[in-house]
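In: 3D, please:
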Amino acid sequence: MNLETIYQELLTSIKTENVCLAEPLRDHVYTKMGGNADLFVTPESINELRAALDIRKSHHMPLTILGSGSNVIIKDGGIRGMTIGMGKLTNLFIEGDKMIAQAGGTIIGASRKALDHNLSGLEFACGIPGSVGGALYMNAGAYGGEISEVLERATVMTQEGDILTIEKEDLNLGYRKSTFQSNDYIILEGEFKLTIGDPIVIKAKMDALTEARESKQPLEYPSCGSVFKRPPGHFAGKLIQDSNLQGTRIGGAEVSKKHAGFIVNIDGATSKDYLDLIKLVQKTVKTNFQVELDTEVIVLGEDLK
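Out: Next comes the predicted model:
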């Protein structure tokens, strides 16, 4: 597989600024760590996305889709094949109480746009640092709300470039899960059904949730957000705190002293530091409380060789 040849082929149908060789993925994820992508494509239209998929398929390249990188760890060896970043597909339309948002836009931006149009339903998402596509993929939630409560349908592209619309009831939405985790569809957009509301009330709720997030979460350091799913009958952060793990470090990664559910990149952490610390937390909590901590963060790529 000659990457330079494939790169030149991509440039015949995709703008030069949307195709990169050996792109450092640490620049595209919230943890600020990880290796390079062999080929990194950031399509700014459906046609460019389809062209990238066609070329990838013709060369039998591995494919990775990356949203805003808020809930992702890229391993230190990077990602082979083609990585498609969706961050330039950000169109958003509102008509009445309906919002259609492309996958690359932020879910925070969608919640703010809803406020601008006096629409209620996305207040819970005002502090979720992810893309619309990532929010659908994970059925993201916070402060008692989640995407499944407002999503109506999703539009996706298949690996062959066909566009499909999938209704909410066929998305298998559950706690931090969706059908997208078991298929290879590429999320293009989500359609949300919101409610006309009082902008003063909507803004007050968003302000309160933003203040709660900023006061409790270690936003001053790079991180992948909340690392672990909520175990049945427990809170991950409480189990970690009760295990006296806050402040524990491996390399440049540290269990946050501010919020035990977060692991932060405090001093040039590698992905190996981060992943080793996750394993240590899981092992310690299992030993102390016989509770398995499952991660909600997505790990991509290869170890450094």
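
In: CA atoms for contacts and neighbours, from now on please.
Out: Noted.

In: Spell out the residue ranges of the helices in this structure.
Out: 3-10, 46-58, 107-116, 132-138, 199-216, 236-242, 271-289 (DSSP state H).

In: gap between residue 203 and residue 196?
Out: To residue 196, residue 203 is 13 Å away according to CA to CA, to the nearest Å.

In: next up, for comparison:
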Amino acid sequence: MELLDLKKQGIDIKEQIPLSRYTFTKTGGAAEYLAFPKNTEEVEKLVKATRENNIPLTIIGNASNLIIRDGGIDGLVIILTDLKNIKVSGNEVTADAGARIIDTAFAAAHAGLSGMEFAAGIPGSIGGGVFMNAGAYGGEMQEVVASVNVLTRDGQRKTYSNKEMKFSYRHSLVQDNGDIVLSATFKLQPGDKLEILDHMHYLNALRRYKQPLEYPSCGSVFKRPTGHFVGPMIIKAGLQGKQIGGAQDSTKHAGFIVNKGGATATDYLNLIHLIQKVIKEKFDIDLHTEVRIIGKEK
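Out: Okay, here's the model as predicted:
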């Protein structure tokens, strides 16, 4: 079955849509085809159609830690944000891949469950957060994930345990094998609801104070090298505030690159490469991107 046949069946499929509408950087070229499945059955149908018709497939969540090059993406892009159910059962919370991490953390808090406080301000989706083992303020997904439900590229459903996910710093198994996260279950601990919420509000206030949330950005751009902090190195290298096109290394937090207006993905990438080059020259340290970079050059 072809993609346009699925569109006739009611699956939301669009053609040649600029992905800048969906990325947190407000940059990125067009998707050849773009689908918003409403449930896992529609995901399965879309994946099967791409496999049978040899169509490239790209999965996107909330696009908060993502740069899509200006040439866009061939084939089908699936955005999972319509899969957003969150269920609390005992000491566990199960969230669909498209559910926001923030919403999941607050659902846990309102149920009096502790463990996801660190995630109160992470703007990504559950699928993306599991994919990259997202973390903040000393916590990471690997500390609370009990299991992950996936769809393989050949259409099989699997459930991975925490150990099977092979979590490490900003990495997980599904980055290597291409499996599509459908949902994740988090094992948490009972706690005082008001204390949990108070701590989450404190972390979010800290985030607003430290991070340039007033501009579009992809969050923290670089992984932290062992024994070093990226922001101070960028400042020492004289690169804070450096701007290429509409992309600027933030004057509020040097580890962020913001869209000051009219930035392209190419502006972002040129600034990233400049920072990497200068940091290597001055400190002999290789900076690797935390942000995911996909798509074609224009």
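
In: So residue 203 and residue 196 of structure 1 - more neighbours on which side?
Out: Using other CA atoms under 10 Å, the more surrounded residue of residue 203 of structure 1 and residue 196 is residue 203, with 18 against 15.

In: Skip the chain neighbours and tell me the closest residue to the more buried one.
Out: Computed as CA to CA, 6 or more residues apart in numbering, the closest residue to residue 203 of structure 1 that is not its neighbour in sequence is residue 115, at 6.9 Å.

In: before we move on, what about residue 185 of structure 1?
Out: Nearest non-adjacent residue to residue 185 of structure 1 (CA to CA, 6+ apart): residue 158, at 5.0 Å.

In: show me the contacts for the alignment partner in structure 2 of that neighbour.
Out: Using TM-score structural alignment, the equivalent of residue 158 of structure 1 in structure 2 is residue 152. Each residue near residue 152 of structure 2 by CA atoms under 8 Å, 6 or more residues apart in numbering is listed here: 158, 178, 179, 180.

In: Count the residues that sit near the counterpart of residue 217 of structure 2 in structure 1.
Out: Using TM-score structural alignment as the criterion, residue 217 of structure 2 maps onto residue 223 of structure 1. If you count neighbours by other CA under 10 Å, residue 223 of structure 1 ends up with 27.

In: ok so, going back, hmm, which two among the contacts of residue 152 of structure 2 are most spread apart?
Out: 158 and 178 (12.6 Å; CA to CA).

In: Tally up the residues packed near residue 176 of structure 2, please.
Out: Count around residue 176 of structure 2 with other CA under 10 Å applied: 9.

In: what do you get for the one 4 residues further on?
Out: The local packing of residue 180 of structure 2 (other CA under 10 Å) involves 26 other residues.

In: That one reaches residue 173, doesn't it?
Out: No. Between residue 180 of structure 2 and residue 173 there is no contact under CA atoms under 8 Å: 10.8 Å.

In: What span of structure 1 is stretch 169-181 of structure 2 aligned with?
Out: Under TM-score structural alignment, the match for stretch 169-181 of structure 2 is residues 175-187.

In: Can you check the distance spanned by that stretch, start to finish?
Out: 19 Å.

In: for stretch 288-298 of structure 2, same thing?
Out: 23 Å.

In: gap between stretch 278-295 of structure 2 and the chain center?
Out: 19 Å (CA atoms, centre = their mean, to the nearest Å).

In: What residues in structure 1 pair up with it?
Out: Counting by TM-score structural alignment, stretch 278-295 of structure 2 corresponds to residues 284-301.

In: Now do the buried residues in that stretch.
Out: 284, 285, 291, 292, 293, 296, 297, 300, 301 (16 or more other CA atoms under 10 Å).

In: can you tell me which of the residues you listed are in strands?
Out: Assigned to strands by DSSP state E, the following of these qualify: residue 300.

In: Mind picking the two most distant members of the buried residues of stretch 284-301 of structure 1?
Out: 291 and 301, at 27.9 Å, using CA to CA across those.

In: show me what contacts the match of residue 217 of structure 2?
Out: Residue 223 of structure 1 neighbours (CA under 8 Å, 6+ apart): 30, 31, 32, 70, 262, 263, 264, 265.

In: List the contacts of the equivalent of the fifth one over in structure 2.
Out: It stands for residue 262 of structure 1. Matched by TM-score structural alignment, residue 262 of structure 1 corresponds to residue 256 in structure 2. Contacts for residue 256 of structure 2 (CA under 8 Å, 6+ apart) come out as 211, 212, 217, 218, 219, 220, 221, 249, 250.

In: which of the residues you listed are buried?
Out: Applying 16+ other CA under 10 Å to the contacts of residue 256 of structure 2 flags 211, 212, 217, 218, 219, 220, 221, 249, 250 as buried.
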